[in-house]
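Trainee: Need the 3D shape of this:
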Amino acid sequence: MRRFLYIDMASALPVSVQATKDRLQVAAIDFGTTYSGYAFSFRDEFLKNPLKIFTNQWKSQGGSTNLLSMKTPSCVLFSPEGNFHSFGYNAEEKYMKLAMDDQHTRWFYFKHFKMLLYENKNLTRTTKLTDDKGLKMPAHKVFSACIRYLKDHLLEMHATTGEGLKLGEMHWVLTVPAIWDDSAKQFMREAAVEAGIESEYLSLALEPEAAALYCRYLPMEKVVSSAGKASIESFAPGKRYLVLDAGGGTIDITVHETLPDGTVKEVYKANGGPWGGTTVDKAFVSFLEEVTGPEVMQIFKTTYKGDFLDLMREFEVKKKTMSPNEDAEAKTVFRMPIAIHETYRTVHGTDFRMSMLLQQDIKDNVTFTGDKMRVRPAQIQALFQKTIDHIVNHLTDIFKRPEVQGANMILMVGGFSESKMLQNALKRSFPSKQMVSPEEASLAVLKGAVLFGHNPTAIVARMSRFTYGTDIWPIFDPTIHMISKLKIVDGEQRCADHFDKHIEVDTEVCAGMTFEEHTYFPLYTHQTKMSVKIFTSPQKNPLYIDEEGCSLLGKIVVDLPDTQTTKEKEVVVKLIYGNTELGVEARVVKTGRVLSARFDFLG
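Mentor: So this is what the prediction gives:
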């Protein structure tokens, strides 16, 4: 079939070619919705002891408590002039001080902004982020500043330690959720390049894959299951297991099978949804609004930012330890800042502790002793219920799939996986499944990304999440095509909007695999560039690009040879699947000359 395409002169950045030399040093950046961090290791150490991975310990001295953690909050502060100021705990604490002096109104403060890349299905290079006050800044600038900070912090922290980190010998790995689309992945790659990481020395690692890789390297005594210690058979050849990466923003799920040579293949396409730990945080804030009223909480959040930060930090710690309690009188205690009491009295003219007696729906579950709010188990359970229901229902559907049969282990990783509420809910809902989690569940993705950087071929096959195809205008055939698609081009009858399938959804694809090559002609002889639009569909055999479910993913831009005839511009284009990012290759049919071809998923 001859495939004719319209000209499109839009520019795009090239997709990088994977560096092929040995990675003497590998550094990973896990840029999460709620927390971020970095880790690194040396090639010679990896060969002797793969788990000798260095991480950083982050300190907080703000609020009412000092904190030490292996990750830092994913929040960033920019000056009123739009210049980067600080990241993580430093950004939180500086912004808190500015707010106390009412000097924060012109500063840009962003938190939990990674979810934009999942939620925005029309992501472009000009997409903007909105901060907590409504101020806007280009998302690309915010993301690249955060990545640059983490990169520079790693290099600066170890510049004088004798560890010999060298930027020129470093291969970088950036973690991304497996359920992200290709435009979000390209956005992160371009942000990393802007942050000073050369594209040829950068890989993207899918978060649940990285976590699973880390767990496979762990001694079994470091991997604890619901039945005690996990056995080595859990990852034996032929065994299937589901990876549940429960992060702050998303739940990222994939199903793996171990192959005889110890490598891994994906047997069910990556999936999940926006049901991470931050949804429980939002439920907690909504509950406080019920207790105090929306107006009081709005004033509290905007005027007393330091107190609000302390309250949410306390909830973050307790969120992991809260569990279903059979004793209906057992209570979880929260210290309620005096600012809430004062704000309530200012707004309503009374003590909100007394007003609880009038709220029939919550008065039985909430009591007060001094500045302590005591909450009964039924109300605590309600904070988690909606989120847990989403996860359980989704897993129930997955375990019904024929390709998932035999997957009897759920490998739980990510910060939210440490929640007792989530763990207990999954044990009750899936009693026949073995629940397994590493001791450092929140670091599994980060450390696994380092291992992936040293061994990028550990995942040998993945499942295509969609049917991929291109938009072509073939000769119109009245026995096949809808009459509404008939168009006249240069005197010829053509079918507009035809979906030319490259690969079908749910197809197992080996890493670097290509399928049938597709040949394209430009519509006009004078074209110097040819734009091949890439579409996706959840259906196996879509006929047109505007069918329900079809989406424009982006385009491949091909630089055409400077020749006089359309025939001499006949080009073979093939997509390269099975890696963490799509690849593309184009060449002239007549001469075999390889052409410059690049993806543009961002417009």
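
Trainee: use CA for all of it now, contacts and neighbours both
Mentor: Noted.

Trainee: How much space separates Lys111 from Thr278?
Mentor: Remark: distance between Lys111 and Thr278 (Cα to Cα, to the nearest Å) = 11 Å.

Trainee: all helices of the stretch 101-250 of the chain, in order?
Mentor: For the stretch 101-250 of the chain, helices defined by DSSP state H, counting those that start in this stretch occupy the ranges 116-119, 139-157, 182-194, 207-217.

Trainee: ok, and which of those has the densest surroundings?
Mentor: Most buried of the helices of the stretch 101-250 of the chain by mean neighbour count (mean count of other Cα atoms under 10 Å) is helix 207-217; its value is a mean of 25.

Trainee: Could you list the residues in contact with that one?
Mentor: 50-51, 175-178, 223, 235, 243-245, 252-254, 411, 413, 438, 444-449, 451-452, 458-459 (Cα atoms under 8 Å, 6 or more residues apart in numbering).

Trainee: to compare against the first, here's another:
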Amino acid sequence: MILYENENLKQQKLKDVTGKTLAASEVFSKFIKALKDHLLTQIIEKGKTIKPHEIRWVLTVPTIWTDASKQFMRKCAQQAGIDEEKLVIALEPEAASIFCQYQEDKRASNERSLLNRTGQKYMIIDLGGGTADITIHETLTKSDDKFPLLKELHHAIGDDCGGTQVDNAFMEVLGEILGQKLIKLMKKKQPSAYLELLREFETVKRREIANKNNLRIPLVTINELIEELEEDNIDNKIKVSKYKTQIKRNRETFCIDAELMKSFFKPTIDRIVSLVKDTSKIKAIRDVSLFLLVGGFSECKHVLHALKEALPNKTFIVPEEAGLSVLKGAVIFGHKTGIIGSRFMIYSYGTKVFEPFDPELHEMSRKKKAGGRYICPKIFDFIVMKNDSVPVGTTIKREYVTDEPQQNFMDLDLYKSDSGLTKYIDEEGCYRVCKATIDIPDPSDEQRTVEVEYYFGDTEIRMTAVETDSGKSCKTFWKFI
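Mentor: Okay, here's the model as predicted:
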């Protein structure tokens, strides 16, 4: 979620369980490099002759991530040694949807037959560790390779209500029982024990919630830390806590009762249910009754029960190995990037322009004098509009002219707005999201015209530029903010 919430990703630091910090770009690039190197090693060990430049790499991100977050991940992949031209960004709920369309196992045959029907509409609810992402698809007629194409019916919706919030709720209670001082010391001195405890809870939270839920704890480590801190023993800590009737210890196991276990889930599940219900009320998708649950957190039985109880008239499908559906779907997407036929715009996008002042069109307070005439500056010039359905590969052209002789570059700002009615770039809800610099080839004293081509409808926004008189391509550098 840090990549989703933070505006200054270049300066962002990440903290590990011991409290040490490292630049986010270094963490992600090293992680991607480790995966890349592992794959290349496996290829060599298996005697394959695949070369790195023959591989298309697919990097998955949550749908609700910003353009800046996607660009950040792309740069991390480049730092990891992946060729930019060989890298594809896939949106996680889309990848999961594609996987479910392609399932081949017998158990999935009925599910696939439902999803494969021409005209079938369904909601993909991708429940991960940090986020819940929702995308709505419609199955179109089959393409030439006999597989269906998919159409997005509404722009993606999401929130930060993933499985890690449940983990945090559990650790908060554990800290109340054992003491936050002990938990902090465990993180610092015994991080492997702390992470093993989280992994154990991850296993437990995926099961059906029973009257008694057994959780294995690192008892030896806890006792060592208690001795170091000169604190009361673990059983006495439990007895004096407000959870003494809800948690019991049996050797190296905590027995957690059903109500306490459910309380860990409740805030997160309430937000997920609210998000799904609100999405279901959107006019364009009210008739969608088939819901597809994917992502690691969807494997928690309690989440499925809560959604079924809140939405009894909906059909829920949880594919086999739901936690791997994004990974497997991303592989398919890497081979068939055109399987998603169109996407809805989450925002309006445009540039800043000025126009001759017209009192019938412009606010009087915006009237400015420039070069002997009156103009209206800071006008939001729409390129695409929020909620537009944009076919994949859509290109939109705009022309821009130089301001002075011998101008060798041009700066261009891209803005986004959460409204389809924005008139000016300084209105509330309108933000600058990209700064582009376009090199002008062969500068001259004459005014030069540059044609910029914007690419929308894909998983990322792109742009290219050409100097119109010469037809020469312009080097274009853009940075999302």
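
Trainee: TM-score for this pair?
Mentor: Overlay of the two chains. TM-score (TM-score structural alignment, normalised by the length of structure 2): 0.92; 476 aligned residues with a Cα RMSD of 2.3 Å.

Trainee: follow-up on the earlier one: which one of the helices of the stretch 101-250 of structure 1 lies closest to Val532 of structure 1?
Mentor: Proximity to Val532 of structure 1 (Cα to Cα) singles out helix 182-194 among the helices of the stretch 101-250 of structure 1, at 15.7 Å.

Trainee: after superposition, how close is that closest one to structure 2?
Mentor: Averaged over the aligned pairs, helix 182-194 of structure 1 sits 1.4 Å from structure 2 after superposition, using mean Cα distance after the TM-score superposition for structure 1.

Trainee: surely Phe254 of structure 2 meets Arg216?
Mentor: Yes: Phe254 of structure 2 is within contact range of Arg216, at 6.3 Å (criterion: Cα atoms under 8 Å).

Trainee: Run through the strands of the stretch 151-300 of structure 2 in chain order.
Mentor: 212-216, 247-250, 253-257, 290-294 (DSSP state E, counting those that start in this stretch).

Trainee: how big is the offset of the first one relative to structure 1?
Mentor: Strand 212-216 of structure 2 differs from its equivalent in structure 1 by a mean of 3.7 Å after superposition (mean Cα distance after the TM-score superposition for structure 1).

Trainee: Give me the angle between that strand and strand 253-257.
Mentor: With axes from the mean of the first three to the mean of the last three Cα atoms, to 10 degrees applied, the angle from strand 212-216 of structure 2 to strand 253-257 works out at 150 degrees.

Trainee: What lines up with Arg313 of structure 1 in structure 2?
Mentor: Using TM-score structural alignment, the partner of Arg313 of structure 1 in structure 2 is Arg199.

Trainee: List the residues that contact Tyr520 of structure 1.
Mentor: 2-5, 570-573.

Trainee: Looking at the alignment, what corresponds to Phe170 of structure 2 in structure 1?
Mentor: Checking TM-score structural alignment: Phe170 of structure 2 goes with Phe284.

Trainee: give me the number of residues near the closest residue to that match other than its chain neighbours?
Mentor: Spatial nearest neighbour of Phe284 of structure 1, excluding adjacent residues (Cα to Cα, 6 or more residues apart in numbering): Leu383 at 6.1 Å. Look at Leu383 of structure 1: counted by other Cα atoms under 10 Å, it has 20 neighbours.

Trainee: Alignment lookup: Leu383 of structure 1 to structure 2.
Mentor: Under TM-score structural alignment, Leu383 of structure 1 pairs with Phe264 in structure 2.

Trainee: Its match contacts Val166, correct?
Mentor: Yes: counting by Cα under 8 Å, Phe264 of structure 2 does reach Val166; the two are 5.4 Å apart.

Trainee: what separates the residue lying farthest from the centre of structure 2 from Tyr400 of structure 2, distance-wise?
Mentor: Distance from the C-alpha centroid of structure 2, by Cα atoms, centre = their mean, peaks at Gly372 (48.8 Å). Remark: distance between Gly372 of structure 2 and Tyr400 of structure 2 (Cα to Cα) = 21 Å.

Trainee: neighbours around His154 of structure 2, how many?
Mentor: 21.

Trainee: now it, nearest residue through space, not along the chain?
Mentor: Per Cα to Cα, 6+ apart, closest to His154 of structure 2 is Phe344, 5.6 Å.

Trainee: mind checking what the one you found lines up with in structure 1?
Mentor: So Phe344 of structure 2 corresponds to Met463, using TM-score structural alignment.

Trainee: and that match, what is it in contact with?
Mentor: Met463 of structure 1 touches 266-270, 505-509, 578, counting by Cα under 8 Å, 6+ apart.

Trainee: Okay, and Phe499 of structure 1 sits in which element?
Mentor: Using DSSP states H and E, Phe499 of structure 1 sits within strand 498-503.

Trainee: distance from that strand to structure 2 after superposition?
Mentor: So strand 498-503 of structure 1 averages 1.2 Å relative to structure 2 (mean Cα distance after the TM-score superposition for structure 1).
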